[in-house]
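1. generate coordinates for the sequence data below:
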Amino acid sequence: MKVVLIRHGESEANFANYWTGWLDVPLTEKGRQQAWQAGLDIKERGIQFDYAFASFLQRTLTTCNTVLEASDQLWVPVTKTWRLNERHYGRLVGVNKDEMITQFGEDQVLRWRRGYTEPPLYVEVNDFDRRYDHLDQQLVPKGENLEMVVARIVPFWVDEVVPLIKAGKNVLITGHGNSLRALVKYIEDVPEDAMDTIKIPNAQPIIYEFDGTMNLIDRE
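-> Below is the predicted model of the structure:
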């Protein structure tokens, strides 16, 4: 059974170099082309999905649908989950990264980006739309470090993905840099102090192969 992880294509925030987090921004035209090419690559490899997952944010939803369309699998059911959302960057959301380096220094910004337990500057109140109204508001963070992202991604994997793999299904998971980094950490048992070595490029499929008892057979 195969599980394919894909980070969304280039977003407008990636292009403009600011922290996005749970801010809902679209793909650039380049990002759409990247997603289409990823779908063509999957089609060429003959990977056929039974289920797909994406975050609540349009950059992953557009990427997921584009990948499925390009691989002639647009009919595959897609489940949306907040647990695949990007890391919540708190008060850093919408701020240019270079400006923050000037204000706080490169070392501090690096700790915010890659420190496993380093929290961002928390927001006092989240200003979200109704897509999150159904959630227990105690679950909705006001900012997250990487440890917190791992804590919310593991239940998604254990409760929703593992049963599908054990049932012999192939799964597409479209997420974000940090949510997929957290998932890779868990799947591959990467140590906390090595998490910053996990690279998740835009729209480049990461293909895992498992047997029916969840033994990892291959990764490419």
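2. every contact and neighbour count from this point should use C-alpha atoms.
-> OK.
3. what are the buried residues along the longest helix along the chain?
-> If you go by DSSP state H, the chain has its longest helix at helix 29-45. Residues 31-43 are the ones in helix 29-45 that count as buried (16 or more other C-alpha atoms under 10 Å).
4. which of the three states applies to Trp75?
-> At Trp75 the chain is in coil, as set by DSSP: H, G, I helix; E, B strand; the rest coil.
5. which of the helices or strands spans the nearest residue to it once chain neighbours are set aside?
-> Counting by C-alpha to C-alpha, 6 or more residues apart in numbering, Trp75 lies nearest to Leu68, which is 7.9 Å off, once chain neighbours are set aside. Using DSSP states H and E, Leu68 sits in helix 58-70.
6. now that helix, how far from the centre of its chain.
-> Relative to the centre of its chain, helix 58-70 is centred 13 Å away, using C-alpha atoms, centre = their mean, to the nearest Å.
7. please apply the same query to stretch 204-214.
-> 17 Å.
8. can you list contacts of that stretch?
-> Under the criterion C-alpha atoms under 8 Å, 6 or more residues apart in numbering, residues 1-7, 38, 162, 165-168, 216-220 lie in contact with stretch 204-214.
9. list the ones among those residues that fall in strands.
-> Among the contacts of stretch 204-214, DSSP state E puts 2-7, 216-219 in strands.
10. identify the residues contacting stretch 38-49?
-> In contact with stretch 38-49 (C-alpha under 8 Å, 6+ apart) are residues 66-73, 76, 169-172, 203-205.
11. distance from the chain centre to that stretch, please.
-> The answer for stretch 38-49 is 20 Å, by C-alpha atoms, centre = their mean.
12. how about stretch 192-208?
-> Using C-alpha atoms, centre = their mean, the offset of stretch 192-208 from its chain centre is 10 Å.
13. quick check: buried residues in it?
-> Within stretch 192-208, the residues scored as buried using 16+ other C-alpha under 10 Å are 195-196, 200, 202-208.
14. please generate a structure for the following sequence too, so the two can be compared:
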Amino acid sequence: MSTLVIVRHGQSQWNLENRFTGDVDIDLTSLGEQEAHRAGKVLKGMYFDACFTSILKRAIRTLNIILQEIGQTYLPIIQDAALNERMYGDLQGLNKTETAQKFGADKVDQWRRSYDIAPPNGESLKDTANRVIPFFQRHIAPLLAENKTILIVAHGNSLRALMMYLQHITPENIAHTEIQTGVPKQYLLDNELEVVSVTDLHE
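-> As a prediction, this is how the structure comes out:
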């Protein structure tokens, strides 16, 4: 049995401002830092063999805060752009409400929620999955197959893509699947890396 914990980074400045962030390198807010500390407190007592994160500072800082809280700052940390947030193209930096008013709420909802329709010059969730899943299979799955305990701190859409893969969530159902900032989600996996249980970890 192996354990995988995934955490979406704490609130970022553009989360707070209701803007499309995508792969723009935006930092955490003070609330985001608090969320990271809470996640670390929840994970105290759990030993991780390795950690993975994106190359974006909001995820890296969230991971560093978590590791400080659990007292495991010496762990191997692998940073890779494959785990970056979905790139929102022409929408990056735009206010979500104003964008819905400009293009129509249905169109913006389609860009945000559909599996394979990308915003203008951006990535769809399918595109995101096409980089997240191969990275997981190459670098993380072999560790889990050795019954290692792994922590991934990344982003809403990169983690939703991974959740689709692990939990066999359909493209239709992923549209209604959210992942909260700063709330660890724990997967217990069998020897075939099939999910035995999924638990959101709260204080």
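15. after superposition, what is the TM-score?
-> The pair, once superposed, lands on a TM-score of 0.95 when counted by TM-score structural alignment, normalised by the length of structure 2; 198 aligned residues with a C-alpha RMSD of 0.9 Å.
16. returning to that earlier point: and which of the buried residues of helix 29-45 of structure 1 is nearest to Tyr116 of structure 1?
-> Tyr116 of structure 1 has its nearest neighbour among these in Gly31, at 28.0 Å by C-alpha to C-alpha.
17. quick one: Phe53 of structure 1 is in a strand?
-> Yes. Applying three-state DSSP, one finds Phe53 of structure 1 inside a strand.
18. so what's it up against?
-> 64, 78-81, 171-174.
19. that one maps to what in structure 2?
-> Here Phe53 of structure 1 is matched to Phe52 in structure 2, going by TM-score structural alignment.
20. quick one: its match from Trp14 of structure 2, how far?
-> 23 Å (C-alpha to C-alpha, to the nearest Å).
21. do the same with Asn121 of structure 2
-> Remark: distance between Asn121 of structure 2 and Trp14 of structure 2 (C-alpha to C-alpha) = 20 Å.
22. next one: Val42 of structure 2
-> 25 Å.
23. with Asn147 of structure 2 instead?
-> 37 Å.
24. how about Gln79 of structure 2?
-> 22 Å.
25. what about Asp90 of structure 2, how many residues close to it?
-> 12 (other C-alpha atoms under 10 Å).
26. contacting residues for it?
-> 119-122.
27. same question for Arg131 of structure 2.
-> Neighbour list for Arg131 of structure 2: 82-83 [criterion: C-alpha under 8 Å, 6+ apart].
28. and Ala182 of structure 1, by the same measure?
-> By C-alpha under 8 Å, 6+ apart, the contact list for Ala182 of structure 1 reads 146, 149-150, 153.
29. out of those, which ones does structure 2 keep as well?
-> Comparing the contacts of Ala182 of structure 1 with structure 2 on both residues aligned by TM-score structural alignment, their matches' C-alpha atoms under 8 Å, the contacts found in both are 146, 149-150, 153.
30. pull out the buried members of those.
-> For the kept ones among the contacts of Ala182 of structure 1, buried by 16+ other C-alpha under 10 Å: 146, 149-150, 153.
31. how close does the most centrally placed residue in structure 2 sit to Ser54 of structure 2?
-> The residue lying closest to the centre of structure 2 (C-alpha atoms, centre = their mean) is His155, at 3.0 Å. Separation of His155 of structure 2 from Ser54 of structure 2 (C-alpha to C-alpha) stands at 8 Å.
32. now Lys126 of structure 2
-> With C-alpha to C-alpha as the criterion, Lys126 of structure 2 and Ser54 of structure 2 are 18 Å apart.
33. cool, Gly45 of structure 2 as well?
-> 24 Å.
34. which one of these two has more residues nearby?
-> Ser54 (22 against 10).
35. quick one: residues contacting that one.
-> Here Ser54 of structure 2 is in contact with 60, 79-84, 153-154 (criterion: C-alpha under 8 Å, 6+ apart).
36. could you pull out the buried residues of stretch 62-78 of structure 2?
-> 62-67, 69-70, 72, 77.
37. would you check which pair of those residues lies furthest apart?
-> Farthest apart among the buried residues of stretch 62-78 of structure 2 - using C-alpha to C-alpha - are Glu69 and Ile77, which lie 15.7 Å from each other.
38. buried subset of the contacts of stretch 204-214 of structure 1?
-> 1-7, 38, 162, 165.
39. out of the residues you listed, who's nearest Gly21 of structure 1?
-> Comparing those against Gly21 of structure 1 with C-alpha to C-alpha places Arg7 closest, at 13.7 Å.
40. surely that closest one meets Gly177?
-> Yes. Using C-alpha atoms under 8 Å, Arg7 of structure 1 is in contact with Gly177, at 6.1 Å.
41. anything in contact with each of the two?
-> 200-202.
42. how about Ser124 of structure 2, what's its match in structure 1?
-> Here Ser124 of structure 2 is matched to Asn145 in structure 1, going by TM-score structural alignment.
43. just give the closest residue to its match, not the sequence neighbours.
-> Once flanking residues are discounted, Asn145 of structure 1 sits nearest to Pro119: 4.8 Å by C-alpha to C-alpha, 6+ apart.
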